[in-house]
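[1] Need coordinates for the following:
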Amino acid sequence: MTERPELRLEFQGWFMCRLATDPDPTDEPRGVSGATFALAGEPDLDRVIVLNDPPPGTVRSHAPEIGVRVTRASVNGVTRLPGMVGSRVDLLGRPRFENRNFVLTTAGQEPIVPFHLRISGGDLSLERAMVMSPEAPDASPHDLPQPLLERFGARVFRVDAPLVASGTGINAPLHNRLVRREALVIERDAPHTTPVQRAALAKRVRELDIAIADPADERLANMTAVEEFDFPLTSPPIVRGDPPDDLRVDTEAPWRVTFWMGGWDPDVLCGFLRGTLSTPVH
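    Okay, here's the model as predicted:
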């Protein structure tokens, strides 16, 4: 039986998500008792997963460059569409992790709602969304059964330091925290630092002190953890561009997205994402 041709778009990069963490409630706007906080001078936490173009006033010093891009396009293992490399990968509709303090799913198995993926630029632009319940496509996560949420949520939450390091380049998280703390202290104590900036930097230093004192604390442990996702995209797709005749995207069959998110850095509210969009082609 001949294998059906499949276009695979591989992508990766840093994302931002400014969210409160347990035991703070999910909608806590500033952060009180968890491990993440909106600092002095910053807007409220909004939980939105941002893959490109973070809002003004949200990028902290020493944060990685936010941006998820296509790194390779191939068909059945053969590199194709080189113009797709560097294309933007975006999630539309202000997506959020929907766990709600264990109300909807267990930790690390929450879905991302909405999940509306768009890859744009180069030879082709593709757009399609996850539909958890075809009978009620606009239903709130609160109205859907937990097994359905988990089917489209993360399959597993696990520690995988080598995998995370292959993306982030951070091979020694504790050393990274020590270096970051030293840089923040210098920044905090600089004569040009404003009082508001000094208050924000002092808070970051205090949080790093907690991580350094206890390597098992989530502020450090989550830097080597990943959530893995794998589910179909079945909404009506949008395809733009002029690919070669032998790469006509199948708009009837489901597409599939597989990715992991991890390497969470609570100091800058950023993590790493790597994945693949697979689409059958005629």
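
[2] For the rest of this, base every contact and every neighbour count on C-alpha atoms.
    Fine.

[3] Name all residues that make contact with residue 153.
    Contacts were defined as Cα atoms under 8 Å, 6 or more residues apart in numbering; by that measure residue 153 touches 109-112, 229.

[4] Need the buried ones from those residues selected in ChimeraX.
    The ChimeraX selection below is limited to those of these classed as buried (16 or more other Cα atoms under 10 Å):
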select :109,110,111,112,229
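
[5] In JSON lines, list the contacts of residue 153 along with distance to residue 195 and secondary structure.
    Formatted as JSON lines, the contacts of residue 153 follow (distance: Cα to Cα, whole Å; DSSP: H, G, I helix; E, B strand; the rest coil):
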{"residue": "109", "distance to residue 195": "40", "secondary structure": "coil"}
{"residue": "110", "distance to residue 195": "39", "secondary structure": "coil"}
{"residue": "111", "distance to residue 195": "39", "secondary structure": "coil"}
{"residue": "112", "distance to residue 195": "37", "secondary structure": "strand"}
{"residue": "229", "distance to residue 195": "42", "secondary structure": "strand"}
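
[6] So which of the contacts of residue 153 is the closest to residue 50?
    Relative to residue 50, the closest of the contacts of residue 153 is residue 112; by Cα to Cα it sits at 12.1 Å.

[7] Grab the nearest non-local neighbour of the closest one.
    residue 97 (4.7 Å; Cα to Cα, 6 or more residues apart in numbering).

[8] Grab the nearest non-local neighbour of residue 174.
    Nearest to residue 174 is residue 212, by Cα to Cα, 6+ apart, at 6.6 Å.

[9] Return the residues in contact with the one you found.
    Residue 212 touches 174, 177-178, 220, counting by Cα under 8 Å, 6+ apart.

[10] isn't there a helix covering it?
    Yes: assessed by DSSP: H, G, I helix; E, B strand; the rest coil, residue 212 belongs to a helix.

[11] Could you list the buried residues of stretch 211-223?
    211-212, 218-223.

[12] Where do the helices of this structure begin and end?
    For the chain, the helices defined by DSSP state H occupy 146-152, 161-168, 173-189, 195-213, 218-221.

[13] before we move on, the earlier item: compare the contacts of residue 212 and tell me which has the most neighbours.
    Counting neighbours by other Cα atoms under 10 Å, residue 220 comes out on top of the contacts of residue 212 with 24 neighbours.

[14] Quickly note the distance from the nearest residue to that one once chain neighbours are set aside to residue 35.
    Leaving out its chain neighbours, the residue that sits closest to residue 220 by Cα to Cα, 6+ apart is residue 211, at 5.5 Å. Distance of residue 211 to residue 35, computed by Cα to Cα, to the nearest Å: 10 Å.

[15] burial count for residue 41?
    12.

[16] and the residue lying closest to it once chain neighbours are set aside, how many neighbours?
    Distance criterion Cα to Cα, 6+ apart; nearest residue to residue 41, sequence neighbours excluded, is residue 196 at 6.4 Å. For residue 196, the tally of surrounding residues (other Cα under 10 Å) stands at 13.

[17] Could you also give me the structure for this second sequence? I'd like to compare it with the first:
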Amino acid sequence: MPVELDFGGWFQLRLATDPDPHDEPRGVSGFTWAYPGEPDFDRTVRFQPAGAYPRVACDPEIRIGVSVTEVRVDGEVAAGHPLTGAAVNLADEPKFEGRNGIVAEAGFEPIVPFRLLFRRDGRWFGRSYADRYEFPYADLRGKGIDFSDEAKADVAKATGIADLGLLWQERQRRLAEVVAATEDEALAEACRCRIDFMRENDYLVGDYGLRSFYAMDLRGPVEGLDLVPELSRADAERPWPIRFWMGGWDFDSLCGFVQGTLTAGPGPAPGQD
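    Below you'll find the model as predicted:
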């Protein structure tokens, strides 16, 4: 029987933006910079706080962490299922491999590698896209970008942030308080840089409502199959479709929102997809 896992939450992605080279470590001429006291960019997509660098004054609205929001077994909501609330992770330091349009344009970048894991009882259950990846990763590319009013409404509902511009104004106030209170000059300078950035580039909040869609079948190795009793060994031989969007991008926090569904086991009957 199919097990559908809905998931969602904030992820972080620290990387330079065009026209900087895709592997620029600090940011020079794009819209993202590593400020004083911050580590270099590593381009890693992080679904969990481990290894991330949360910037001050972004909490509580934005907290890095993706989790399972609902589990359905054979189409029925499985209240109290052990995977409900489970942490979701993208393992092996995956990166956006757009490479300044050489591989894919902005919003269509493939995420490589793609190994999705769900934490349960201290162990991980999940699956990889494949056991090997072939450049230029065509199947892993984004399938489309939605910037409609419906997309904006869905992003606002998912994130709980209806107006990023207002949030940026509030964040600037918090950062000014940090500057006034701290004796750490590197932190103070980073806060001042961020305040200036948000004031001078407030039009970037317009990107907050867009969604990039991804869809693929996971066919690689399955891990921790015994942790999900509804699944059989035969289910590990079938492809598992995953559909998700990434949006709600905040150029200051370097965070975005992801929401989607993984279907493990037999797929839906014809006409129900």
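
[18] on that earlier part again, tabulate the contacts of residue 212 of structure 1 (JSON lines), appending distance to residue 67 of structure 1.
    Output for the contacts of residue 212 of structure 1, formatted as JSON lines (distance: Cα to Cα, whole Å):
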{"residue": "174", "distance to residue 67 of structure 1": "25"}
{"residue": "177", "distance to residue 67 of structure 1": "23"}
{"residue": "178", "distance to residue 67 of structure 1": "26"}
{"residue": "220", "distance to residue 67 of structure 1": "23"}
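
[19] Quickly check these for the two that are furthest apart.
    178 and 220 (11.2 Å).

[20] Contacts for stretch 73-83 of structure 2, please.
    1-4, 68, 70-72, 118-120, 230.

[21] What's the ChimeraX line that selects buried ones from those residues?
    To isolate the buried members of the contacts of stretch 73-83 of structure 2 in ChimeraX, using 16+ other Cα under 10 Å:
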select :2,3,4,68,70,71,72,118,119,120
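
[22] Does residue 86 of structure 1 touch residue 73 like I think?
    No: with contact defined as Cα atoms under 8 Å, residue 86 of structure 1 does not reach residue 73; the gap is 10.3 Å.

[23] List just the nearest of the contacts of residue 153 of structure 1 to residue 40 of structure 1.
    residue 112 (28.3 Å).

[24] So the closest one sits against residue 94, correct?
    No: using Cα under 8 Å, residue 112 of structure 1 is not in contact with residue 94; the gap is 10.0 Å.

[25] end-to-end on stretch 219-227 of structure 2?
    19 Å.

[26] So for that stretch, what gets flagged as buried?
    Buried residues in stretch 219-227 of structure 2 (16+ other Cα under 10 Å): 219-220, 222-223, 225, 227.

[27] again with stretch 53-70 of structure 1
    54, 58-59, 64, 66-70.

[28] how about those residues, which pair is most distant?
    58 and 70 (24.3 Å).

[29] one step back: mind putting the contacts of stretch 73-83 of structure 2 into CSV with distance to residue 245 of structure 2?
    Shown next, in CSV, are these (distance: Cα to Cα, whole Å):
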residue, distance to residue 245 of structure 2
1, 25
2, 21
3, 20
4, 16
68, 15
70, 17
71, 18
72, 19
118, 18
119, 21
120, 24
230, 27
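
[30] which of the contacts of stretch 73-83 of structure 2 sit farthest apart?
    1 and 119 (20.9 Å).

[31] roughly how far apart are the residue nearest to residue 220 of structure 1 and residue 104 of structure 1?
    29 Å.

[32] roughly how far apart are residue 168 of structure 1 and residue 225 of structure 1?
    12 Å.

[33] re earlier: which one of the contacts of residue 153 of structure 1 is nearest residue 141 of structure 1?
    residue 111 (8.8 Å).

[34] I figured the closest one hits residue 150, correct?
    Yes: taking contacts as Cα under 8 Å, residue 111 of structure 1 lies within contact range of residue 150: 6.8 Å.

[35] ok, back up a step: shared neighbours, residue 168 and residue 225 of structure 1?
    residue 263.

[36] what sits against the residue lying closest to residue 63 of structure 1 once chain neighbours are set aside?
    Spatial nearest neighbour of residue 63 of structure 1, excluding adjacent residues (Cα to Cα, 6+ apart): residue 268 at 5.6 Å. For residue 268 of structure 1, the contacting residues are 59-63, by Cα under 8 Å, 6+ apart.

[37] swap the cut-off to 10 Å and go again
    16-18, 36-37, 58-64, 204 (Cα atoms under 10 Å, 6 or more residues apart in numbering).

[38] Kindly state which residue of structure 2 is aligned to it.
    Applying TM-score structural alignment, one finds that residue 268 of structure 1 aligns to residue 253 in structure 2.

[39] For residue 46 of structure 1, what is the corresponding residue in structure 2?
    In structure 2, residue 46 of structure 1 lands on residue 42 (TM-score structural alignment).

[40] can you count the residues close to its match?
    As a measure of burial, residue 42 of structure 2 has 16 neighbours, counting by other Cα under 10 Å.

[41] Pretty sure it sits against residue 27.
    No: under the criterion of Cα atoms under 10 Å, residue 42 of structure 2 is not in contact with residue 27, lying 11.5 Å apart.

[42] Look up the residues that both of the two are in contact with.
    15-16.

[43] Could you find the counterpart of residue 219 of structure 2 in structure 1?
    Using TM-score structural alignment, residue 219 of structure 2 pairs with residue 234 in structure 1.

[44] Grab the nearest non-local neighbour of that match.
    Residue 234 of structure 1 sits nearest to residue 254 (Cα to Cα, 6+ apart), 5.1 Å away.

[45] dump the residue contacts of the one you found.
    128, 130, 231-237, 278-280.

[46] roughly how far apart are the alignment partner in structure 2 of it and residue 130 of structure 2?
    Matched by TM-score structural alignment, residue 254 of structure 1 corresponds to residue 239 in structure 2. Per Cα to Cα, residue 239 of structure 2 is found 10 Å from residue 130 of structure 2.
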